[in-house]
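**Student:** here is a sequence with its predicted model. Questions after.
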Amino acid sequence: MKTIYFAYFVLLTSIATLGQKKDTDYEAGTKIIATENFEQDALADFPVNWLTNSGGEVTKIKKENWLMLNADGVFTATNFDKLLPKNCTLEFDVLVSDDYSFYSTSLGVNFIPVKNLKKEYQKLDNSALGVDEGIQITVHPQDAGSASNAGTTEIKVITDSEAILKNDKAQKIFTNNHHRARIQFWRQNTRLRVYINGKKIWDLPQVFQNQKYNAITFSTGSYKDEDKLYITNLVLAEAGADTRHKLITTGTFTTNDILFDINKATIKTESETILNEIGRALETAPDFKVEIVGHTDNVGDAKANQTLSEKRAASVKEYLVSHFEIDRKRIVTSGKGATEPLAENKTENGRKQNRRVAFIKI
C-alpha cells in the first residue's frame, strides 16, 4: 500500500509541474521524504498520523480526501517530523469554502526547530509572536475591500524572540474566484522562495537561520460563520542544487552531471535532469548570453581531447536550443580539452572531476 501511495505522489508532482507555465523557475524536489493525501484515514475522523490542539476531520470533496482544519489550532503530521534538508521543497493543495470572508482566518504554514514534536509543535500559531525561533507564511484568498479578485500573503521570520523580518502583499492567484491553489515552498540553504500555482510570490535570501528546522506545522485563527479551510496532497522532497541561481545570478555554473558516451559527444539520457534545469533557467532570462565550455581528462591524445571537448560543448548547445525556447545566438561554445584540470588525473575520481561542462556568462 505504501508503494501505491508513493507512486501516486510521484505522479501527482509530475502532473503539477507539467501544468505550470513555462516561465516558472520553481523546481520540485525529486527525492520524496514524506507524503500525505489522507486516503488511509476514515472520513469524519481526525487523521491518525497527525497532531492538533484543536481538531478537524477528513472530508471527501470531488473524489479527493481533504483535512478540514478547525479554528484556532495548530496541526502537524508526525511523518513530517524530519530535519529539513538545506535544499528541499514542500507542496500542498489548499481549498476554501465559497465566498470566504476577509474576517475568517488565513492559513499559516510554519517551519520551526523543536526538540520534542509532541510537546512543542504548538510553538508557532497564527499570531507567530512570543516564540524563540520560527518562520511563518500565511495565505488568504480575500484582501480587504477587493471583492473577490485578490487575496493576501504575509511572511514573518522570528529569531531570538524577535521578528527580524515581516512583510505582506496582495496576490491574485489564490482568491475567492480561484479558491483552490497549490502552495509551493523551495528552500535553498538560507533562501526561501514561495509560489502559488508556480507563480513566485516571495524570494528572500536570508530566511532560514542557523537552526535545525525539523517541524512543519499548519495553523489557523478564527472563522466567520461557516467558512472552512482544507489541505491535501502534501509532498516534502529533497531538492537538488539551485542551478538557476548559480548560473543567472552568479554568472557561472560547472557540472559533472552531463554525461557522454565514451570518446563521443553523444549525451546520455541520465543527463536530461540537469540539462532541463539549465534550459528552464535560460528560458526565464532571455537577455542572458552564455558560453558553454567543454573539458576532458588527459586520457588519450591531446589533440583528440581538444576536439572532443569542443564537440561535447556543441552537443549541449544543440540539446538546449532544440528542447527550449532559446535563441541559438545567445550561446557560444568552446573546448579546453585537458588543459585546465580541477584535480589530478592520476585517479578515476580526479579524472571524473575534470570531465565537466562549464557555463559562463558573456
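**Tutor:** Looks like it arrived, so ask away.

**Student:** C-alpha from now on. contacts and neighbour counts both.
**Tutor:** Noted.

**Student:** all strands of the stretch 251-362 of the chain, in order?
**Tutor:** Ranges of strands within the stretch 251-362 of the chain are 252-255, 290-295, 331-335, 356-361, based on DSSP state E, counting those that start in this stretch.

**Student:** what packs against the shortest one?
**Tutor:** This means strand 252-255. If you count contacts as 3 or more CA pairs under 8 Å, 6 or more residues apart in numbering; DSSP states H and E, strand 252-255 packs onto strand 356-361.

**Student:** relative to strand 331-335, how tilted is the strand it packs on?
**Tutor:** Using axes from the mean of the first three to the mean of the last three CA atoms, to 10 degrees, the inter-axis angle of strand 356-361 relative to strand 331-335 is 140 degrees.

**Student:** thought residue 176 was touching residue 102?
**Tutor:** No. If you go by CA atoms under 8 Å, residue 176 and residue 102 don't touch, sitting 10.0 Å apart.

**Student:** ok, those two, which is more surrounded?
**Tutor:** residue 176 (24 against 20; other CA atoms under 10 Å).

**Student:** for comparison:
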Amino acid sequence: MKLPKNALRISLLGVALLFFISNAYAQTKQLKRPKNKVGISSVDNFVTQSFDLYDKVYKYDGYAAAETPLDDEDIDVLEDALDDLQGLSESAPDIISDIDGASVFKQAKATLHINKAKKALKYSIKTAKELLLGQRERDKKEEDSGDDNSSNDEESNGVSESSNENDDTEEEVSNISDDLKVFSKFDFVPGDKVLFFDDFSQDFIGDFPSRWNTNASGEIVKINKVEGNWFELKPGYGIYFVPDVKSLPEDYTIEFDLLTQGLSKQTSSTARLHIILSDNNKFNDGSQHYVSTSLPFGQYGAFNIRAVNYFNRGGGDINSTIKADIRDEVKNQPHIAISVTKNRYRLWVNEVKYVDIPRFIQELNVLNYIKFHINNLKDGEERIFINNLKVAEGGVDLRRELLSKGKISTNGILFDSGSDNIKPQSYGIIRQISQVLMQDESIKLNIIGHTDSDGNDDVNLKLSKSRANAVKEALIKVYKISGDRLQTDGKGDTEPVDDNNTTSGKAQNRRVEFIKM
C-alpha cells in the first residue's frame, strides 16, 4: 500500500532532516544488469523494468550511505518506485510461464535473467521501504550477498546461475525439459485445412477489421510490449463481433490469442467473453440453434466458465457452470483453443482443458457462424483484445493418417514470429507424432519445415530448417524419442500450397511435414 505522503514527510523531516545512516554501513555492491536480451519480449521487458527501478533505488541508497538528505521530490520518486516494484514483483510467476515453448538454450538464458531481476526486485523493495521509513541499515551478511550468485530464496526452475556474472553464455542447464512436461499431455490438435485466419496485419490502425462485422464498434490497435495488430472489442449492451466465417464443417477447431488490460479486483463478477456458435450471422445468439461458452474476467474471486446450448427454440440440455480459476490466465495473454468433433465440444485455456462435453452440439450441420460478445466491462478502463483467429477444418487423429499414408502436413505447429520457438499450444500435434514413434520403433521420420513468402528467401530457408530442428528437439527432450530416428530439412518458401498474398494462404503455407523414411 502506498504510504500517505504528508504524514510520511512530517515524520521524516522531523528526524534530523532525513539523515539516515552513518558511513559505518557501506553501500551494497551493485548488481549487474544482464548485457544481452533473451529474445522473449515479456522476459526482456520484465528484466529491463526491474533493473531500471533497481538503479533508482540503488542511487538513493547511495545518498543514505553518504548521509545526503532526501527532499520531497526524492520521496515522491521512491514512493512511486515502490508501487511499481510491488506490481512488477507480483507479475514474476506469470513471466516465468512465458518461456514455455522456447528453445532449451533460450529457456535457460531467460530463467537466469529472470532470477537476476527477481534478486534486484527483492533488494529494491526492501531498501525503498527502509529508506522511506528512515530505517535503512545493513549488516555484514547483506554486504557480502550483494553480488552473490546463491539463490536459496529464488526459484531456479532447473537453471543454476553461472559463477561468472559477466558471461551469460556459461549457463548450467539442469532438467530444463521438466518445464515442458505439462505440455506432454496437452491433447489439442488443430485442424489442418485453414478456413479463416486473421492476424489483422492487412488492416489499418484505428479501423474496424475488414473481414468482420458488428452492430457497434471496435478498432485495430498497436500495443507496446506485445507484437502485431490487435482487434479491440468495445463493450456495450447486445454487441456482437462476427468474423466472415461461413458453413462450418462437422469437425473443426477455433484458436485465438486473448489480451486484457485494466482488470482488477474491482472488475465485475459478470464481466465475460462469450464465444458463440450460431445458426445465423445476425447480431444475436441465434434464431433456433446456438451454443455458447463464456470466460470470466472478474478478479476478486474465482468465477466459473459457463456452457449453454439451445436448439430448436426449445432450449437445450446444457446450462453448466464449470469450475475454473483462470484469473491469472486472462491477465497474461492466454491462448484459447476450441475443438468441435461432430457433437463433442472441448475448450482449452493455454494447456488446460476445462470443457469437454460429448453431446454439446445436439444437432449437426446447423451451427455455421462464430460470434464474440463481451459484457459488463468498464469502457475505456477494462479492455479486451484478440489476435490470430484461426478456424481450420479437421482437428482429428493425425496418427492414423501418418501410419496409413506415410506422411502428414500440418500448419498447427506454431512458432513465434521470425523464430524457431515452438508455441506451447502446438504440443498436441507433437504428442501425436511421438505416439506413432513409440508405437512402432521401426519408424523413422523426416521433418521438413516450410515458411510463407514474407521476408528474404535465404532467411526463410534457414528459418524453415531451424524450425524443423526445433520440432526434432521437442520430440527428443519432451517425449524421449531417439534422435537417430529423426532427420530434418527445410524448404523455406519454395513449395507453397496456397496463395501467399492472403493471410489465410500464408497460414496454410507455414507448415511442418512428417514423412516416413
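**Tutor:** Now that the structure is in, tell me what you want to look at. Because the structure is a prediction, the values reported are computed rather than measured.

**Student:** TM-score of the superposition?
**Tutor:** The pair, once superposed, lands on a TM-score of 0.59 when counted by TM-score structural alignment, normalised by the length of structure 1; 252 aligned residues with a CA RMSD of 3.7 Å.

**Student:** joint contacts of residue 176 and residue 102 of structure 1?
**Tutor:** Shared contacts of residue 176 of structure 1 and residue 102 (CA atoms under 8 Å, 6 or more residues apart in numbering): 141, 142.

**Student:** which residues in the stretch 251-362 of structure 1 form helices?
**Tutor:** 272-283, 302-323, 348-354 (DSSP state H, counting those that start in this stretch).

**Student:** how about these in a markdown table, adding mean neighbour count?
**Tutor:** Shown next, in a markdown table, are the helices of the stretch 251-362 of structure 1 (neighbours: other CA atoms under 10 Å):
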| stretch | mean neighbour count |
| --- | --- |
| helix 272-283 | 19 |
| helix 302-323 | 19 |
| helix 348-354 | 17 |
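
**Student:** can you put those in TSV and add distance to residue 83 of structure 1?
**Tutor:** TSV is the format used below for the helices of the stretch 251-362 of structure 1 (distance: least, CA to CA, whole Å):
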stretch	distance to residue 83 of structure 1
helix 272-283	25
helix 302-323	36
helix 348-354	30
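
**Student:** which residues touch residue 275 of structure 2?
**Tutor:** Taking CA under 8 Å, 6+ apart, one finds 292, 293, 294, 370, 371, 372, 373 in contact with residue 275 of structure 2.

**Student:** name the element it belongs to?
**Tutor:** strand 272-278 (DSSP states H and E).

**Student:** how about residue 246 of structure 2?
**Tutor:** Using DSSP H and E, residue 246 of structure 2 sits in no helix or strand.

**Student:** ditto for residue 6 of structure 1
**Tutor:** Remark: residue 6 of structure 1 resides in helix 2-18, with elements defined by DSSP H and E.

**Student:** so which elements touch that helix?
**Tutor:** Counting by 3+ CA pairs under 8 Å, 6+ apart, helix 2-18 of structure 1 packs on strand 31-36, strand 229-238.

**Student:** is it true that residue 468 of structure 2 touches residue 488?
**Tutor:** Yes. Between residue 468 of structure 2 and residue 488 there is a contact under CA under 8 Å: 5.7 Å.

**Student:** the two: who's more crowded?
**Tutor:** A count of neighbours by other CA under 10 Å puts residue 468 above the other of residue 468 of structure 2 and residue 488, at 24 against 20.

**Student:** pretty sure that one sits in a helix.
**Tutor:** Yes. Residue state for residue 468 of structure 2 (DSSP: H, G, I helix; E, B strand; the rest coil) corresponds to a helix.

**Student:** what is the equivalent residue in structure 1 for it?
**Tutor:** Under the alignment (TM-score structural alignment), residue 468 of structure 2 pairs with nothing in structure 1.

**Student:** could you measure residue 468 of structure 2 against residue 446 of structure 2, distance?
**Tutor:** Taking CA to CA, to the nearest Å as the measure, residue 468 of structure 2 and residue 446 of structure 2 are separated by 9 Å.
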